[in-house]
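My questions concern the predicted model and sequence given below.
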Amino acid sequence: MATMKAIEIKDGKGRLENLYIADIPRPKITGAQALVKVKAFGLNRMDLLQREGKYPVPPQAPRTLGVEFSGTIEELAGDSESEFKVGDAVFGLAYGGAYAEYIAVSTHMLVHKPDELSWEECAGIPEVYITALQAMYLIGEFEPGKSILWHAGASSVSIAGQQLSRVNGASEWYATARSDDKTDFCVKELGAKAAYNTKTTKWDEEVLKATDGKGVDIIVDFIGPDTFAANLNAIARDGRIVNLATLSGMKLKDTDADFGAFVRKRVRYEGSSLRSRDEKYQGKLRDQLVEHALPRFKDGSLRSIIEKVYPWEQIQEAHRQMEANLTKGKLVCIIS
């Protein structure tokens, strides 16, 4: 049986010290899959939760962590998309398995790597940009001229979302974060009209002031209970609030939320996820990435912003940096 090196978790779950490199069976491909030799993989907050046994992993996912990667195609199954050939440089999104030398992944979720981008840059694109596009277009019903606010503004998804807001014609975009350093980053580096420190300001009231009382058309939220009431205050009439995570917990506690806003403003408040979606749905999002973003990466108007690149032997240190919650960009590991 062919083997490969991959990052395993001692005892199946636990602290970052449980991560180590081991030999495991190389995956076999079927259907429309490709076997990709991984050059680099991106880290995501879900990886921390999965490592701790707190993430609902899809049944088709291998036990190995990691959902985004770049590399070269080693082998193709019989039903793979015809535009891909053995030897092609690609990047893509998978249900799991990217923390390894090889990954089995549907060709419906692969994208040809542009010559203009590095392996590391490409490994930091799929999860965050596809998630941002899903929030904007499929759920938020974004159109040019609409305004949008991105919570957790220095997170990788919101960094991608603010860039997409700019190049796809948002009238204006805003952000929130929990430090002045991060709010300054959103304004100075990403072009937000304003960004608000949620620890020191009533950000919803500031948004209403900045929009002459109208509010924003779309809010993309990762926080959950702690932003629920303020989201309803800051959203515009016929607005869309997209919830992608619940970083502040799972339960609504004491709240002064104005539930009348749902009727008065005709608000839609919708939750979503990406990893649990079927291959057809994810394939549509892959196509959106190719249509809305890939040409912009080639001409430089969109960037894959990398905070730090680690050799994969330092995976524990990479997880430690992500846990510190101080990053303003992607963490990426390379496999030598």
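Yep, that arrived.

hey, let's count contacts and neighbours off CA atoms from now on
OK.

my read: Val157 touches Tyr129, true?
Yes: shown here, Val157 and Tyr129 form a contact pair, counting by CA atoms under 8 Å, at 6.5 Å.

structure B:
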Amino acid sequence: MTVPSEMTLVNLAKPGGPEMLALGRGPVPAPRTGEILIKVEAAGVNRPDVQQRKGLYPPPPDASPILGLEVAGTVAALGDGVEAWAIGDEVCGLANGGGYAEYCVIPALQCLPWPEGYDATRAAALPETYFTVWANAFGHGALASGETILIHGGTSGIGVTAIKLARAFGATVYATAGSDEKCEACKRLGAHEAINYRSQDFAAEIARLTGKRGVNVVLDMVGGDYTSRNVASLAFGGRLVVIGFMGGGKSDAIDLTRIATRRLVITGSTMRPRTAAEKGAIAAELREKVWPLLAKGECGPEIFETFPLGEAAAAHALMEESRHIGKIMLAVA
């Protein structure tokens, strides 16, 4: 495969609104040791991209400044030491940056094959949310079959993935969403019950729905004033897993007595700072435990809308409107 010296990409002129995104040209990156170069066919749009665009989520020092954390396409070049992939393989991967472009470099360990029956768009919709949910709900949260989980933001990309995976692995799911329509969507996707957080107190509803027992796991991307209600919603030995801070990164009103007497765990993580080895371990677990389900047509992504690469600004505007149910994607090739 012949690799050109330049490519089309999405430039961020300066931190700001979606209008700061526009097509540009730049050099094709060269894969370093342990990396592969992917000729990108599709890329996912995620909340961290929006935060980076606003100047609130800077990339790691060694990562591409181009937005984009997940892609799918074909392997165009191999860095030294890469033996697991060959030129022309169809792969999807969790990028450290650089996804909004015709070519993207990703550590080989962070890549997976397209699930059987998937095209590039569906494959590109997998890495960011499936890595995140698997590492947090099933890793840090230790969600097990027969347990219960409360998932905030049930119609977001993360929320949809969490609902589907939790159900697939035998958990009972409760979700929150911002409208009755979105609550119905959560139930259609597999939630046992859904709570409209604009009109209902989710902690009171969880108490009612569980007979005051609470849930085993809360997966929270909101933070802020949700934290005390999350703690109140946990069953004995429950785990609160924090993965985002849309409502703020601090909370003062936590009942420490409840944490101690009910043996609760508060934990959480972000994905981007993890090492390639750590992300590779997650990829290996997904390939073993989740990819066979995807190949059977189970627990796959929901694609809400796909935009051409040149309309990345419109894709970001849609995400900020929060009208979507599932994933927003970019068609690159």
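Yes, it's here. Quantities reported herein were computed from a predicted structural model and do not represent experimental measurements.

And the TM-score between them?
Between these two chains, after superposing, the TM-score reads 0.96 (TM-score structural alignment, normalised by the length of the second structure); 330 aligned residues with a CA RMSD of 1.3 Å.

Common neighbours of Val157 and Tyr129 of the first structure, please.
By CA atoms under 8 Å, 6 or more residues apart in numbering, Val157 of the first structure and Tyr129 have no common neighbours.

what does Ile328 of the second structure align to in the first structure?
In the first structure, the residue matched to Ile328 of the second structure (TM-score structural alignment) is Leu331.

who's in contact with its match?
Taking CA under 8 Å, 6+ apart, we find Leu331 of the first structure in contact with 42-43, 124, 306-310, 318, 322.

Show me which of those residues are buried.
42-43, 124, 306, 309, 318, 322 (16 or more other CA atoms under 10 Å).

which one of those is nearest Tyr174 of the first structure?
Ile306 (21.5 Å; CA to CA).

what do we get in the second structure for the closest one?
Aligning on TM-score structural alignment places Ile306 of the first structure opposite Ile303 in the second structure.

quick one: that match from His316 of the second structure, how far?
Per CA to CA, to the nearest Å, Ile303 of the second structure is found 15 Å from His316 of the second structure.

part of a strand, is Gly24 of the second structure?
Yes: per DSSP: H, G, I helix; E, B strand; the rest coil, Gly24 of the second structure lies within a strand segment.

and Lys289 of the second structure, how many neighbours?
12 (other CA atoms under 10 Å).

next one: Leu12 of the second structure
Using other CA under 10 Å: Leu12 of the second structure sits among 21 other residues.

Quickly note the distance from it to Ala166 of the second structure.
36 Å.

what about the residue positioned nearest the centre of the second structure, which SS state?
The centroid of the second structure falls nearest to Thr129 when counting by CA atoms, centre = their mean (2.4 Å). Recorded secondary structure, Thr129 of the second structure: helix (three-state DSSP).

Identify the residue spatially nearest to it, adjacent ones excluded.
Residue nearest to Thr129 of the second structure in three dimensions, not counting chain neighbours: Ile158, with 5.1 Å by CA to CA, 6 or more residues apart in numbering.

dump the residue contacts of the one you found.
Applying CA under 8 Å, 6+ apart, we find Ile158 of the second structure in contact with 129-130, 132-133, 326.

ranges for the strands of the stretch 201-336 of the first structure?
216-221, 235-243, 268-271, 306-311, 330-334 (DSSP state E, counting those that start in this stretch).

With distance to Pro27 of the first structure added, can I get the ones you listed in a markdown table?
Formatted as a markdown table, the strands of the stretch 201-336 of the first structure follow (distance: least, CA to CA, whole Å):
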| stretch | distance to Pro27 of the first structure |
| --- | --- |
| strand 216-221 | 36 |
| strand 235-243 | 34 |
| strand 268-271 | 33 |
| strand 306-311 | 22 |
| strand 330-334 | 20 |
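
Just name the most buried of those strands.
Among the strands of the stretch 201-336 of the first structure, the stretch with the highest mean neighbour count (mean count of other CA atoms under 10 Å) is strand 216-221, at a mean of 27.

tell me which of the buried ones among the contacts of Leu331 of the first structure is nearest to Ala177 of the first structure?
Using CA to CA, these come closest to Ala177 of the first structure at Met322, 15.9 Å.

Go ahead and confirm that closest one touches Arg45.
Yes: look at Met322 of the first structure against Arg45 with CA under 8 Å: they come within range, at 7.4 Å.
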